[in-house]
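Asks: Sequence and predicted structure are below.
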Amino acid sequence: MPDNAVDAVPCEQILKMMNDPWNGGTNVPTGCEYYKTYAIIPARIGSTRLPRKPLLEINGLPLIIHCLNSAKSTGLFSDIIVATDSKEILDVVEAHGGKGLLTDKGHPSGTDRVFEAASKLALGEEDIIVNIQGDQPVVHRDVVKKLIAFLEDRPDVKMATPACPALVEEVQNPNRVKVVLSKDGLALYFSRAPIPYLRDGDTDPGYLRHIGIYAYRNGFLKQFVSLPQGRLEVIEKLEQLRALEFGHKIGVVLVDRAPLDVDTMEDLKAVEEYLKKF
């Protein structure tokens, strides 16, 4: 290995990093006077795997309303906005007392949709935007707190995202994105393939599953969407690789579990059963 290479994080260091303030650990205080924190939830009507997914009902409420209510329950946001390409979704959000903005139908990614909404809201350069996926009906407060804390504690990092230990059955699943980290909690690479590659089979690689929630400083979000798609992003179909390809840092906070998300009817049923407990 070259002298300047950075090792991937082995499994035995994960627990230590979860409590490390430099990795957005729970010891880091949050709260700052010169910016606000917003949640923007991108929601498009044209899902290929689950058509009209944001409007599918779970225990009597549309999925997008569960996402909105869950974000509200964290108590961490100055405001919460649903950014959508659908007047129907917007009407549902407003009928349930939420705020929404109509955005362009042609956005290539959820991040581009979030940026359009942030631009219309005229947010400050240092404001933090948390991009919560419109198919995640359960948002864990501790995850959002860690993301905010990382950006507060590391002014050199303008984008952060969570990861958790991957389950055995997730390692080979290309729909479960894996990530490897540097020693100080920065993303080295994201991939649909198992990374790091376990050549000899005699060590625990400590596979980490990426969780698709992002926090950014608004000024960086403007910069990010102005960048062209990179080669790796196109190959892997992972928009976060755009930041890495252009030399930007992505902080990764470690959490103990992934939130529930809805990609299939089976996922929808699992979420229904989970929410019945509350």
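Replies: Arrived safely. Numbering: from 1, shown residues only.
Asks: alpha carbons only for contacts and neighbour counts from here, please
Replies: Noted.
Asks: Does residue 164 touch residue 208 like I think?
Replies: Yes: at 5.5 Å, residue 164 and residue 208 qualify as touching, with contact defined as CA atoms under 8 Å.
Asks: So which of these two has more stuff around it?
Replies: Remark: of residue 164 and residue 208, residue 208 carries more neighbours, 29 against 22, as counted by other CA atoms under 10 Å.
Asks: residues contacting the more buried one?
Replies: For residue 208, the contacting residues are 163, 164, 165, 166, 178, 179, 180, by CA atoms under 8 Å, 6 or more residues apart in numbering.
Asks: same check, this time on residue 212
Replies: Per CA under 8 Å, 6+ apart, neighbours of residue 212: 132, 133, 161, 162.
Asks: if we can go back for a sec, rebuild the contacts of residue 208 as TSV, extending it with secondary structure and distance to residue 17.
Replies: Output for the contacts of residue 208, formatted as TSV (DSSP: H, G, I helix; E, B strand; the rest coil; distance: CA to CA, whole Å):
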residue	secondary structure	distance to residue 17
163	strand	12
164	strand	12
165	strand	12
166	coil	16
178	strand	17
179	strand	15
180	strand	13
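Asks: And here is the other one:
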Amino acid sequence: MRVTAVIPARYASTRFPGKPLVDILGKPMIQWVYERTALSQSVNRVIVATDDERIRRAVEGFGGEVRMTRPDHPTGTDRLAEVAAGIDADLVVNVQGDEPLIDPRMIDQAVAPLKWGPGIAMGTLKAPIDSIEEYLNPNVVKVVTDRQGFALYFSRAPIPHPRDFAADLESHFSQIEVYKHIGLYVYRRDFLLTYPKLSATVLEQLEKLEQLRALEHGFRIKVANTRLTSQGVDTPEDLERVRTLLEATGR
């Protein structure tokens, strides 16, 4: 099966302009993401998708493959679909360009269900939430799934809601299983080409979670389990944490 990983990378960022090109131990961040993605056993090809010439030059400078895309895409998925329309692939993996510590095994875990389940159009990952702080944090997206591992709902709210002991959550938190969503997606190529054409939906706009569009239009999302972790870079403080981690591990 032909699996292509696409890494959308924008230079403009409200919180951290120029993020893909920030230096991490002598390499731009986008290179760390590219090289780690290429270590996935499932991926045959890695492409950076960007609308910025500076990122294009950086990627070509370290020998990576890059595709220039339109600058007016409203979402990363739209940028992904533009690239997918011009490549020969069965599955397309969306790897975030601000994940320099992405574990390639996470990609393999997300891809596996779609390799063996031809009827699955889209997949992603979830990981256990181990602290009340994460559970209550609206910046940590939660997900609940059915018994077959398909998403029932994604939310910034703390779901599921433990009605019987909500008033004393701290004492009972260990009794509930709660999961956070890991923003790594796998699409069957034909579904990815259809996805941007689906109209925006009420819940998607309310929660500001694009994956709800698929659910509201009746498409199922397979959610694989992982206990692997990564460290995204949203702020300069995150960048320093990543540098510290890489300096400690030497890789």
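Replies: Yep, it's here. Small disclaimer: the values here were computed from a predicted structure and weren't measured.
Asks: which one's the longest strand in structure 2?
Replies: strand 179-188 (DSSP state E).
Asks: Report how many residues lie close to residue 40 of structure 1.
Replies: Residue 40 of structure 1, neighbours per other CA under 10 Å, totals 28.
Asks: Tell me how far the closest residue to residue 216 of structure 2 other than its chain neighbours lies from residue 241 of structure 2.
Replies: Spatial nearest neighbour of residue 216 of structure 2, chain neighbours left out: residue 201 (6.9 Å); criterion: CA to CA, 6 or more residues apart in numbering. Between residue 201 of structure 2 and residue 241 of structure 2 the computed distance is 36 Å (CA to CA, to the nearest Å).
Asks: How about residue 249 of structure 2?
Replies: 12 Å.
Asks: go on, residue 224 of structure 2?
Replies: 27 Å.
Asks: higher neighbour count, the two?
Replies: Using other CA under 10 Å, the more surrounded residue of residue 224 of structure 2 and residue 241 is residue 224, with 22 against 14.
Asks: And the strands in the stretch 101-250 of structure 1?
Replies: 128-131, 159-165, 178-181, 187-191, 208-210, 214-217 (DSSP state E, counting those that start in this stretch).
Asks: Now do stretch 30-38 of structure 2: everything it contacts.
Replies: 5, 7, 9, 20-21, 43-46, 48, 59, 62, 64, 95, 97-104, 107.
Asks: now, which of those lie within helices?
Replies: 59, 104, 107 (DSSP state H).
Asks: Please indicate which of the residues you listed has the highest neighbour count?
Replies: Busiest of these [other CA under 10 Å] is residue 107, holding 25 neighbours.
Asks: Give the equivalent position in structure 2 for residue 147 of structure 1.
Replies: By TM-score structural alignment, residue 147 of structure 1 lines up with residue 110 in structure 2.
Asks: OK, contacts around that match?
Replies: 123, 124, 125, 184, 185, 186, 223, 224.
Asks: neighbours of the alignment partner in structure 1 of the third one, just the number please.
Replies: Aligned by TM-score structural alignment, residue 125 of structure 2 pairs with residue 162 of structure 1. Under the neighbour criterion other CA under 10 Å, residue 162 of structure 1 is assigned a count of 26.
Asks: Quick check: residue 162 of structure 1 vs residue 171 of structure 1, distance?
Replies: For residue 162 of structure 1, the distance to residue 171 of structure 1 (CA to CA) stands at 17 Å.
Asks: Was I right to think residue 18 of structure 1 contacts residue 257?
Replies: No: Residue 18 of structure 1 lies out of contact with residue 257 (CA under 8 Å); the separation is 12.0 Å.
Asks: In terms of neighbours, single out the busier of these two.
Replies: Under the criterion of other CA under 10 Å, the comparison of residue 18 of structure 1 against residue 257 puts residue 18 first, with 20 against 16.
Asks: gap between the more buried one and residue 228 of structure 1?
Replies: For residue 18 of structure 1, the distance to residue 228 of structure 1 (CA to CA) stands at 33 Å.
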